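> I'll drop the sequence and a predicted model, then ask my questions.
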Amino acid sequence: MTEPTPTAPAAPTEAGDIMSWDDLFGRTQPQTDIRIAYGEGDLQFSELWLPEGDGPHPVVLMIHGGCWQTDIAERDIMNWIAEDLRVRGIAVWNIEYRGVDREGGGYPGTYEDVLAAGDSLMQNWDRYNLDVEPIVAIGHSAGGHLALWLAARQSAFTGQPLTGDVRLPISTVISQGGLPDLEAGILREGHPCGVEAPRLMMGNQPELTSPQRMPAAMARQILVNSDRDRIAPPEYAEAYRNANLARDATNIELVVIPDEGHVELVSPGTDSWNRQVELIEEALDR
């Protein structure tokens, strides 16, 4: 099944089963009241989860998934883990963007949104007393592709095409059950995300859109996957890692969590999320 929108009703799973989206959405959803626009469109904004205290606050840049489609998921699918990081003293810059099912989405619009959201973070860090040296970027599912792409984009910062104003100081990128290989995605008949969404995201430009076809990211890449994930099984991450190792990109590792699925990756209290918290805090030297 594809990822439902965050308004789905709760329905508990049986003991020993993996989580469903209903299990997560049945929890009270945290909210933040800080929204920063980076464009004029309804989906061109980020939400800041700001810890208590004066700071400076370390930062995680967060990118939601949903098969690159706004109708499937928006940024609030990440609210639970954003709040979990906030109460740990870590600020979260949770970005929204146009999916392929919205005007201007796909290539190049979705990428331009991600770049503009990153620029907006660097333009506002002083206002909110954020510590952006370094930044950890994380993304779930399709957002994992975008997070890995953003890290690779910093290594290929040429100014053209897909111009962003600043180079983000991303030291570590975490792909949470990501779908990084768009070319492989186009060939996955029967996959819940379908083949049209990755095709629209690639736009016949794999060297600009698929991270393994771009210059290798300088950031440390951590692929966190759950072994019962039916959307992004560990084999996808292993293939991506092997493609990078074949071109001597050694700063990439695969972490597989047993007995959990796709939803656990963005659900506080799970083994998958607890391991990611450890990795984030390590990357931020906390």
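That came in fine, so what should we check first?

> From now on I want contacts and neighbour counts done on CA atoms only, so please keep to that.
OK.

> Residue 49 and residue 76: what is the separation?
Remark: distance between residue 49 and residue 76 (C-alpha to C-alpha, to the nearest Å) = 12 Å.

> wait, what's in contact with the most centrally placed residue in the chain?
The structure's the chain has its C-alpha centroid closest to residue 139; by C-alpha atoms, centre = their mean the separation is 1.3 Å. By C-alpha atoms under 8 Å, 6 or more residues apart in numbering, residue 139 lies in contact with 62-65, 145-147, 174-176, 178.

> Then residue 166?
Residue 166 is in contact with 119, 122, counting by C-alpha under 8 Å, 6+ apart.

> Try it again at 10 Å.
115-116, 118-120, 122-123, 154, 157, 159 (C-alpha atoms under 10 Å, 6 or more residues apart in numbering).

> For the longest helix along the chain, which helices and strands make contact with it?
Across the chain, the longest stretch assigned as helix under DSSP state H is helix 109-124. Counting contacts by 3 or more C-alpha pairs under 10 Å, 6 or more residues apart in numbering; DSSP states H and E, helix 109-124 packs against strand 34-37, strand 45-49, strand 57-63, strand 91-95, strand 130-140, helix 142-155, helix 196-202.

> tell me the angle of it relative to helix 142-155?
Interaxial angle, helix 109-124 versus helix 142-155 (axes from the mean of the first three to the mean of the last three C-alpha atoms, to 10 degrees): 70 degrees.

> here comes the other one, which I'd like you to weigh against the first:
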Amino acid sequence: MTHLEDGLAHRPFTAAAAALLAAVLIVSGCSETESPATPTTVAATPVATRLQRHGVVPIPLAYPTADSADPRQNFGDLYLPTPPGGRAVPLIVLYHGGGWRYGAGGLSGMDPLAQVLVAHGLAVFNVEYRRLGSGGGWPTTLADARDAGDFAATLRDRYAVLAGGETIAVGHSAGGQLAVWASQHQRRPPHAVISIAGPLDMTYAALHGDRFVRQFLGGLPAAVPAHYALADPSVNPHLSSPVIVLAGTKDRVVPISVARHYVEDTAGPGQPTMIEVPGASHTSLITPGKIGFAQVVGTIERVAHGMAVGAVTISRRG
């Protein structure tokens, strides 16, 4: 049993448990009072190298983790647009999907969305993380997502173009779950979170045939209740940031019923905003030119610039 598992064994995931988890995950990382280290650049990825030829120059930055980081996986590509005169640039933190599994997906899967967002004047930190089959899985992948989010928050202090701008976490599929989960555990939560086709009610998804959730968490809820207590956003309804849930009506990977169930589970103050996209599939939402992609980009832009989306109005905070 790991130190993280030990802290959660036979214990409901209450606010007290969340506080304990936050302390445990920081054990070997930076404390909140420590000055953040200078960003460490890493070798450019093949995708980043190809983008450079088209005038887009992402900066690959390693982020620190609560354990021994893997520089091949614990990094993100930072895209900085040409800054508009006199206006802070919002930062979009992207978490890719792929069922939390190595070899499925990867940060390159979010690259088309990143390019479009940068072209629209937004900064992007496209995150890679450890997954099942590459040193990740429960709970390491969760910790990586949290650590990447904490690191992304410090970028606003290090790059003048980002100073004073909003930070918005956006995740697709498994990355949607990671984005919401990370926002609940970061020292500096994002201003808002947008889940695109994310399995946010993991208990419901696992019980209705989602093998990726079961593989990631190690079984069904009855077999590993502590794993679901930690990872499932619907089990911990406290939202540190407003959450917007985008889901396609034609999604066959994460059916729209999962998103609806999550929104119902978290009813009350701070309830997530649900946006159903007619005709959109699991991947069309993040594929340029496909059904729902323009709506995804438009939603991200509105949220990033503090505009109301449904019942959600994003308030600025430090």
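Yep, it's here. Everything numeric here is computed off the predicted structure, so don't read it as measured data.

> that older thread, so which of the helices and strands packed on helix 109-124 of the first structure is nearest residue 251 of the first structure?
In terms of C-alpha to C-alpha, the element of those nearest to residue 251 of the first structure is helix 142-155, at 12.3 Å.

> Just name whatever secondary elements the closest one is in contact with.
strand 57-63, helix 109-124, strand 130-140, strand 170-176, helix 206-209, strand 220-226.

> mean deviation (superposed) between the second one and the second structure, please.
The reference is to helix 109-124 of the first structure. Following the fit onto the second structure, the mean deviation recorded for helix 109-124 of the first structure is 1.8 Å by mean C-alpha distance after the TM-score superposition for the first structure.

> Now do that helix: which range of the second structure does it align onto?
The alignment of helix 109-124 of the first structure onto the second structure (TM-score structural alignment) covers residues 140-155.

> quick one: the matching stretch to chain centroid distance?
Put simply, stretch 140-155 of the second structure sits 9 Å off its chain's centre (C-alpha atoms, centre = their mean, to the nearest Å).

> how about that stretch: buried residues?
140-155 (16 or more other C-alpha atoms under 10 Å).

> got the residue ranges for the helices in the stretch 1-150 of the second structure?
3-8, 15-25, 46-52, 111-119, 140-158 (DSSP state H, counting those that start in this stretch).

> Residue 210 of the second structure: which of those is closest?
Proximity to residue 210 of the second structure (C-alpha to C-alpha) singles out helix 140-158 among those, at 18.2 Å.

> mind checking how far the closest one is from the chain centre?
Centroid displacement of helix 140-158 of the second structure relative to its chain, using C-alpha atoms, centre = their mean, is 10 Å.

> now that helix and strand 91-95, what's the angle there?
Using the same axes, to 10 degrees: helix 140-158 of the second structure against strand 91-95 is 170 degrees.

> Residue in the second structure paired with residue 49 of the first structure?
Using TM-score structural alignment, residue 49 of the first structure lines up with residue 79 in the second structure.

> Number of residues surrounding that match?
23 (other C-alpha atoms under 10 Å).

> I'd say it and residue 91 touch.
Yes. At 9.2 Å, residue 79 of the second structure counts as touching residue 91 under the criterion of C-alpha atoms under 10 Å.

> quick one: common contacting residues for the two?
117-118, 122-125.

> Dump the residues you listed into a markdown table; add distance to residue 207 of the second structure as well.
Converted to a markdown table, these look like this (distance: C-alpha to C-alpha, whole Å):
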| residue | distance to residue 207 of the second structure |
| --- | --- |
| 117 | 36 |
| 118 | 39 |
| 122 | 38 |
| 123 | 38 |
| 124 | 35 |
| 125 | 33 |
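
> Out of these, grab the one that's most surrounded.
Most neighbours among those, by other C-alpha under 10 Å: residue 124, with 29 neighbours.

> Can you find the partner of it in the first structure?
Aligned partner of residue 124 of the second structure by TM-score structural alignment: residue 92.
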